[in-house]
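Novice: the following block contains a protein sequence and its predicted model.
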Amino acid sequence: MAELPLITPDWPAPANVKALQTTRQGGVSMGVYASLNLGDHVKDNPPHVAANRQLLSAYLPSEPVWLNQVHGVRVIDAALSSCLESADASVATRKQVVCVTMTADCLPVLLCDHAGTVVAAVHAGWRSLCDGVIEATVAAMPVPAGQLMAWLGPAIGPEAFEVGNEVRAQFMAKDAQAESAFKAKGDKWLGDLYTIARQRLQRLGVTQVYGGGHCTFSESETFFSFRRDGDTGRMGSFIWLE
């Protein structure tokens, strides 16, 4: 079997913390979903999605705890999850329990502690990021925030995420320092999700933050992008304790 072209997060996580990030490459989906689409909610051929998830299973210790992501701030314990719970983040302290978030422009955030006792995966679309999904996830992890590190996976980049005044205003109402994450472009703004996530993490006391160098919108060969393509697939960001 050919190896999938996966991204391994570049961060100093403890040896028992395992994480991986898929791209759009290496699967069997066709057309706008080509080729490693993991989303079963995007009108792709269900057998293709199942086959793609099966390809991924060779790299994971168990079936991931898939979520019904709703752009909210609910966090679940992945080990206690029922099937497809509506939530946008999951935490695990039990070994071999795989947390996952699916994205195609939204920001995936992976978290772990220095001792390798807890991990989390966060779906930080702009709404959930603004409303505090990172804060809710850090609060749900049973260690002080200062013992955590974060990896920011591929999201829409600061030169592509164009928003109106109302989005910028919502972020600034929650945190005034968000002003520095927006750059004027005519009567619109270019927003930097990576900068906002770093600001939020820093304010919580999470000072070790890695990743944040990709743009799903501009790197069309590598990543799905909803903003760019509309109908498209989803990548997955996975983390677990070995």
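Specialist: Thanks, I have it.

Novice: CA atoms for contacts and neighbours, from now on please.
Specialist: OK.

Novice: which residues of this structure fall in strands?
Specialist: Using DSSP state E, the strands assigned to the chain run over residues 17-21, 75-77, 89-92, 99-103, 107-113, 119-124, 148-152, 162-163, 182-185, 188-191, 208-211, 235-241.

Novice: figure out which of the ones you listed is closest to Arg53.
Specialist: Arg53 lies closest to strand 235-241 among the strands of the chain, at 10.0 Å (CA to CA).

Novice: this protein: helices as residue ranges?
Specialist: 46-57, 126-131, 133-140, 165-174, 193-204, 226-229 (DSSP state H).

Novice: which one of the ones you listed lies closest to Ala78?
Specialist: Comparing the helices of the chain by CA to CA, helix 133-140 comes nearest, at 11.7 Å.

Novice: tell me the contacts of the closest residue to Val122 other than its chain neighbours?
Specialist: Counting by CA to CA, 6 or more residues apart in numbering, Val122 lies nearest to Ala89, which is 4.3 Å off, once chain neighbours are set aside. Residues in contact with Ala89 (CA atoms under 8 Å, 6 or more residues apart in numbering) are 73-76, 101, 120-123, 133, 137.

Novice: okay, now the one to match up with it:
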Amino acid sequence: MNFVQGLPQGVYVGQTTIQHAQALASEHPELAGFNLALHVNDDPRRVQQHRMMLLNAFAEYGVDKITWMTQTHSTICHTVNQQITFDALMGDGLVTQTQGHALMMMTADCLPVVLGNREGTEVANLHAGWRGLAGGIIENTIEAMQSGATWAWLGAAISQPCFEVGLDVKDAFCVKYPALALAFEQGKQDDKFYADLYAIAAYILEQQGVELILGGDQCSYRQQHEYYSYRRNAKTGRMATFVFIR
């Protein structure tokens, strides 16, 4: 398992890919590989087995609890520590200060953002599509953290040349942060633009005082052998971004 380098000692961050040596076969070619989503009409037993494979791999690092979400493209963030919830948490952000608790976030073009403090005692994981970014999912998650965030890691998302949006999306950001006009390139039509999710997230993170920003150099749309992409194929699987404190 590959982990992100350059983070505080004891903090482990990474993202799954389509490729996995133990991925189970699927009846649906578009879901082939290491799909981790239950909501894409995959065989739930297959997905649960994939999730157990992850948990077993994490156990080597002391992980004994794993939290998934029902993601809603919202700005809702939950803090989860020792409590066990019987109903799936609704929202797009998770925070924990508990060692051995893995926070999971699923994506297939939207931007996964992992946050943490300098001491490595608090981490967060959030799902940032354009709606969440514009609404304030980064700001809300940092506010929910007890000690704030000093570093961030940006996982694989759709890159700017592949992400065409309308004027409404550009306005949603620029009304709030005028400087983000630079994150949009003019499209072939007057009311179309290419949006840079990485640049948008990095700007918001910097405004929130985040000192170190890692990642942000992948493309879920173009790297078809590594990542699922909803824009490439509307029926597709999901990767998972994870973070835990050993």
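Specialist: Here it is on my side, so go on. Computed from a predicted structure; not experimentally measured.

Novice: just give the TM-score of the two.
Specialist: Superposed pair, TM-score by TM-score structural alignment, normalised by the length of the first structure: 0.93. Supporting alignment: 234 aligned residues with a CA RMSD of 1.2 Å.

Novice: if we can go back for a sec, could you dump the helices of the first structure to a markdown table with mean neighbour count?
Specialist: Formatted as a markdown table, those follow (neighbours: other CA atoms under 10 Å):
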| stretch | mean neighbour count |
| --- | --- |
| helix 46-57 | 18 |
| helix 126-131 | 21 |
| helix 133-140 | 20 |
| helix 165-174 | 15 |
| helix 193-204 | 20 |
| helix 226-229 | 16 |
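
Novice: name the nearest residue to the alignment partner in the first structure of Val114 of the second structure, ignoring sequence neighbours.
Specialist: Matched by TM-score structural alignment, Val114 of the second structure corresponds to Leu110 in the first structure. In space, and not counting its chain neighbours, Leu110 of the first structure is closest to Ala121: 4.7 Å by CA to CA, 6+ apart.

Novice: picking up where we left off before, now for the strands of the first structure, which one comes closest to Thr222 of the first structure?
Specialist: Closest among the strands of the first structure, using CA to CA: strand 235-241, at 10.0 Å.

Novice: corresponding residues in the second structure for the closest one?
Specialist: Taking TM-score structural alignment, strand 235-241 of the first structure hits residues 239-245 over in the second structure.

Novice: in that stretch, what's buried?
Specialist: Neighbour-count burial for stretch 239-245 of the second structure, counted by 16 or more other CA atoms under 10 Å, picks out 239-245.

Novice: kindly report the same for stretch 22-31 of the first structure.
Specialist: 22-29.

Novice: between the two ends of it, how far is it?
Specialist: 18 Å (CA to CA, to the nearest Å).

Novice: off-centre distance for that stretch?
Specialist: 18 Å (CA atoms, centre = their mean, to the nearest Å).

Novice: also stretch 7-17 of the first structure?
Specialist: 15 Å.

Novice: how close does Ala179 of the second structure get to Ala195 of the second structure?
Specialist: 13 Å.

Novice: once you drop chain neighbours, what's closest to the equivalent of Tyr198 of the second structure over in the first structure?
Specialist: In the first structure, the residue paired with Tyr198 of the second structure is Tyr194, using TM-score structural alignment. Residue nearest to Tyr194 of the first structure in three dimensions, not counting chain neighbours: Gly212, with 5.9 Å by CA to CA, 6+ apart.

Novice: map the one you found across to the second structure for me.
Specialist: Using TM-score structural alignment, Gly212 of the first structure lines up with Gly216 in the second structure.

Novice: now Ser35 of the first structure
Specialist: Ser35 of the first structure maps onto Gly33 in the second structure, by TM-score structural alignment.

Novice: ok, now Lys183 of the first structure?
Specialist: Match for Lys183 of the first structure (TM-score structural alignment): Glu185.

Novice: next, count neighbours for its match.
Specialist: Residues lying near Glu185 of the second structure (other CA atoms under 10 Å) number 16.

Novice: how much space between the residue nearest to the spatial centre of the first structure and Gln69 of the first structure?
Specialist: Note on the first structure: the residue nearest the mean C-alpha position is Pro108, at 1.4 Å, using CA atoms, centre = their mean. According to CA to CA, Pro108 of the first structure stands 12 Å off from Gln69 of the first structure.

Novice: now do the shared contacts for those two.
Specialist: In contact with both Pro108 of the first structure and Gln69: His123, using CA under 8 Å, 6+ apart.

Novice: now do the same for the residue nearest to Val122 of the first structure: its match in the second structure.
Specialist: Match for Ala89 of the first structure (TM-score structural alignment): Gly93.
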